[in-house]
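# for reference, the sequence and a predicted model appear below.
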Amino acid sequence: MLACGTMGSAVLSGVLDALSSGSTAADGVSMPGKFLACVKRPESAARITSTYGDKVEVYLHKHTEAVAFADVVVLGCKPQMCEDILTMKGMQEALKGKILISLLAGTTIKQITDFVGPETIVVRAMPNTPCRIRQGMTVVCFPYLASPSSSSVDLVAVSAAPSVKATIHWIFSQIGRALFLEEKHFDACTALCGSGPAFACVMLEAMTDGGVMMGLPFAVAQELAAQTMQGAARMVLDGNHPAVIRNAVSTPGGCTIGGLLVMEDGKIRSTIARSIQEATNIASGLGKKK
């Protein structure tokens, strides 16, 4: 873990939990045997040691040394710190021939490759914080080039060797769902998946407040709201369209349709959609220098 902040810790926690529960690897995937975490502050080193004990070896101010030992490197710093870390003395040589998975929002594969050189396989991934409990959603992209046999949008992944792709898929499937997409979609995925838990929790808090306003104890209202949201999401993942679920609950003259009309009066659909739009626009600039 090259820098081990919020998202890096979420991935690390999920993978360690998967291993401790007996998860096995598919053919062609080597199970990780050692975990190294690179940090710049003693406080961060103490936090990681306190959280993971001897499961993770901490390297304080020794980023290049740790990378030299690793086969797969996960870059989990803030986008603004990317250049400083990847241009450290000896870093390009240490990364040569290895897989570098970038978790950086708004930072393209080309930007990373410009720092580390073409001999490092740079993979871009966007996980979210539910990875901590192995319920994450991760979008993954490999480097792409236009196919030499076509001038259209026919694309080929130049670095997605089967063993590399299998390793990446194994890592992120241990902490939830993993989906492969083209890089042009990443800013929207950052908004929808990365920021999404915060948006969902605002709705959950609002539903809880409504229950409390109508006399329910806070803890009861929160549990009811959380389980209801989880159940509805699971039904969608099982193949049910959200509109079908909504219509099935909305009986004529019932309480559900009354509540839905109030939500529509508050323009909840456009407000949430615009929130995703704004978060996408901000994500697109995170990797750019100020």
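Now that the structure is in, tell me what you want to look at.
# could you use CA atoms for every contact and neighbour count after this?
Fine.
# Thr251 sits in which helix or strand?
Using DSSP states H and E, Thr251 sits in no helix or strand.
# the closest residue to it other than its chain neighbours: neighbouring residues, count only.
In this structure, Thr251 finds its nearest non-sequential neighbour in Ile257, 7.1 Å apart by CA to CA, 6 or more residues apart in numbering. Counted with other CA atoms under 10 Å, residues neighbouring Ile257 total 16.
# need the residues that contact stretch 14-21.
Cys131, Arg132, Ile133, Arg134, Ile171, Gln174, Ile175 (CA atoms under 8 Å, 6 or more residues apart in numbering).
# which strands or helices does whichever helix or strand the residue nearest to Thr251 is part of pack on?
Element membership for Ile257 (DSSP H and E) is helix 255-265. Applying 3 or more CA pairs under 8 Å, 6 or more residues apart in numbering; DSSP states H and E, we find helix 255-265 packed against no helix or strand.
# enumerate every residue touching Ile245.
Ala232.
# measure it to Val236 for me?
8 Å (CA to CA, to the nearest Å).
# overlap in contacts, the two.
Joint contacts of Ile245 and Val236 (CA under 8 Å, 6+ apart) do not exist.
# pretty sure Leu100 is in a strand, no?
Yes - assessed by DSSP: H, G, I helix; E, B strand; the rest coil, Leu100 belongs to a strand.
# quick one: contacts for it?
Val72, Val73, Val74, Leu75, Thr120, Ile121, Val122, Val123.
# mind putting the residues you listed into CSV with neighbour count, secondary structure and distance to Val139?
Formatted as CSV, the contacts of Leu100 follow (neighbours: other CA atoms under 10 Å; DSSP: H, G, I helix; E, B strand; the rest coil; distance: CA to CA, whole Å):
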residue, neighbour count, secondary structure, distance to Val139
Val72, 19, strand, 18
Val73, 21, strand, 17
Val74, 24, strand, 15
Leu75, 25, strand, 15
Thr120, 19, coil, 20
Ile121, 24, strand, 17
Val122, 26, strand, 14
Val123, 24, strand, 11
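# just the helices from the chain, written as ranges.
6-20, 42-52, 63-69, 82-86, 91-95, 109-116, 162-173, 186-189, 196-213, 218-237, 242-249, 255-265, 268-283 (DSSP state H).
# put this beside the first:
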Amino acid sequence: MSIAVLGAGVMGSTLLAALVRSGHDPGDLVVSDRSSGRAEQVAAEHGTRAAASTAAVETADVVVLAVKPQDMAALIEEIHDHVRPHALVVSIAAAISTDYLERRLPEGTSVVRAMPNTPALVDQGMSGMSPGRHCTPEQLDQARALLESVGRVIVLDESHQDAVTAISGSGPAYIFYVVEAMIEAGVLLGLPRDTATELVVQTLYGAATMIRETGTHPTVLREQVSSPGGTSVAALRALEDHKVRAAFLTAMEAAARRSRELSPPAG
């Protein structure tokens, strides 16, 4: 299966590297970018080929659109006459709907919309994936296998993609924000910064691993840490006093709303 990755930015190059690691023949992979130098650099790093976007899609069974949303219209216009019949097009651009792509690609083109996130860089990504009108079950499986090379994948109705963007797409930023704050608190309490960093990062990793491996609800896990009258309860009371839970809800609603605003009209 030949795959063309159009866009050699962070997510495009990450996916390309993961495909090579997962056993894809580098000869079947081609990367394109507006900057030919960038495409050649990424191709050289992973032993794949670099080509212009039109040449890349002419031989591709799967075309991955990994450009910024504002660059999508120009890219689609450029490759329109070169997409192979029965090719699968997978878009990982935020806020671009399958309807938008289907109206601009050749009639009947199979499209999948996906929202990965930056932990894909370490093969721990989370992607939400939605098929378009013409996508067959076999093609959906192809798209799933492609994205599983960088982490976990769920398939859901496209109407939920703004929520996916708000939760997992933007989610790493929230986690990094909390980690920053906890490290600063450690420094404020007199710890060396490297010590505070190690304590916070391992605590985060351990807590996330507990949730995944035990299957226990986070509320139960939180209660297990929170002894009556203890330190955790005192801290959680301060978080509630500052309405941190409400702030997170408001923040994610804002992210979902912004995702909707960024989505261009399909017509």
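Looks like it came in fine. The structure presented is a predicted model; accordingly, all values stated were derived computationally and were not measured.
# make a markdown table from the helices of structure 1 and add distance to Phe180 of structure 1 to it.
What follows is the helices of structure 1, written out as a markdown table (distance: least, CA to CA, whole Å):
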| stretch | distance to Phe180 of structure 1 |
| --- | --- |
| helix 6-20 | 17 |
| helix 42-52 | 30 |
| helix 63-69 | 26 |
| helix 82-86 | 23 |
| helix 91-95 | 23 |
| helix 109-116 | 14 |
| helix 162-173 | 9 |
| helix 186-189 | 11 |
| helix 196-213 | 19 |
| helix 218-237 | 17 |
| helix 242-249 | 23 |
| helix 255-265 | 34 |
| helix 268-283 | 19 |
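# packed most tightly, which of those helices would that be?
Neighbour counts (mean count of other CA atoms under 10 Å) averaged over each of the helices of structure 1 peak at helix 186-189, with a mean of 24.
# so where is that one in structure 2?
Residues 161-164 of structure 2 are where helix 186-189 of structure 1 lands when matched by TM-score structural alignment.
# that stretch vs structure 1, mean deviation?
Its aligned residues in structure 1 lie a mean 0.6 Å from stretch 161-164 of structure 2 after superposition (mean CA distance after the TM-score superposition for structure 1).
# contact partners of that stretch?
Contacts of stretch 161-164 of structure 2 (CA under 8 Å, 6+ apart): Ala95, Met115, Gly128, Ser130, Ala256, Arg257, Ser259, Arg260.
# quick check: of those, which lies closest to Ala73 of structure 2?
Ala95 (12.7 Å; CA to CA).
# give me the distance between the counterpart of the closest one in structure 1 and Ala221 of structure 1.
Correspondence of Ala95 of structure 2 to structure 1, assessed by TM-score structural alignment: Gly106. Separation of Gly106 of structure 1 from Ala221 of structure 1 (CA to CA): 37 Å.
# with Leu260 of structure 1 instead?
In terms of CA to CA, Leu260 of structure 1 sits 19 Å off from Ala221 of structure 1.
# now swap in Gly285 of structure 1 and tell me
In terms of CA to CA, Gly285 of structure 1 sits 38 Å off from Ala221 of structure 1.
# how about Met229 of structure 1?
Met229 of structure 1 is 12 Å from Ala221 of structure 1, by CA to CA.
# rewinding a little: let me have the contacts of stretch 14-21 of structure 1 in TSV, extended by distance to Gly266 of structure 1.
Formatted as TSV, the contacts of stretch 14-21 of structure 1 follow (distance: CA to CA, whole Å):
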residue	distance to Gly266 of structure 1
Cys131	32
Arg132	34
Ile133	33
Arg134	34
Ile171	41
Gln174	39
Ile175	36
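# between these, identify the one with the most neighbours.
Busiest of the contacts of stretch 14-21 of structure 1 [other CA under 10 Å] is Ile175, holding 29 neighbours.
# corresponding residue for it in structure 2?
By TM-score structural alignment, Ile175 of structure 1 lines up with Val150.
# can you pull the contacts of its match?
Leu15, Ala18, Ala120, Leu121, Val122, Asp123, Gln124, Gly125.
# can I get those residues in a markdown table including distance to Ser36 of structure 2?
Below are the contacts of Val150 of structure 2 laid out as a markdown table (distance: CA to CA, whole Å):
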| residue | distance to Ser36 of structure 2 |
| --- | --- |
| Leu15 | 18 |
| Ala18 | 21 |
| Ala120 | 24 |
| Leu121 | 23 |
| Val122 | 26 |
| Asp123 | 26 |
| Gln124 | 29 |
| Gly125 | 27 |
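# report the two of the residues you listed separated the most.
Farthest pair in those, by CA to CA: Leu15 and Gln124, 11.9 Å.
# how near is Gly258 of structure 1 to Ile272 of structure 1?
The value you get for Gly258 of structure 1 to Ile272 of structure 1, if CA to CA is used, is 20 Å.
# ok, Thr190 of structure 1 next?
From Thr190 of structure 1 to Ile272 of structure 1 the distance is 15 Å (CA to CA).
# ditto for Gly194 of structure 1
The gap separating Gly194 of structure 1 from Ile272 of structure 1 is 15 Å, by CA to CA.
# hang on, the earlier thing: and for the match of Ala95 of structure 2, the neighbour number?
Neighbours of Gly106 of structure 1 using other CA under 10 Å come to 21.
# let me see the contact set for it.
Pro79, Phe186, Asp187, Ala283, Ser284, Gly285, Leu286, Gly287, Lys288.
# right, I'll leave it there.
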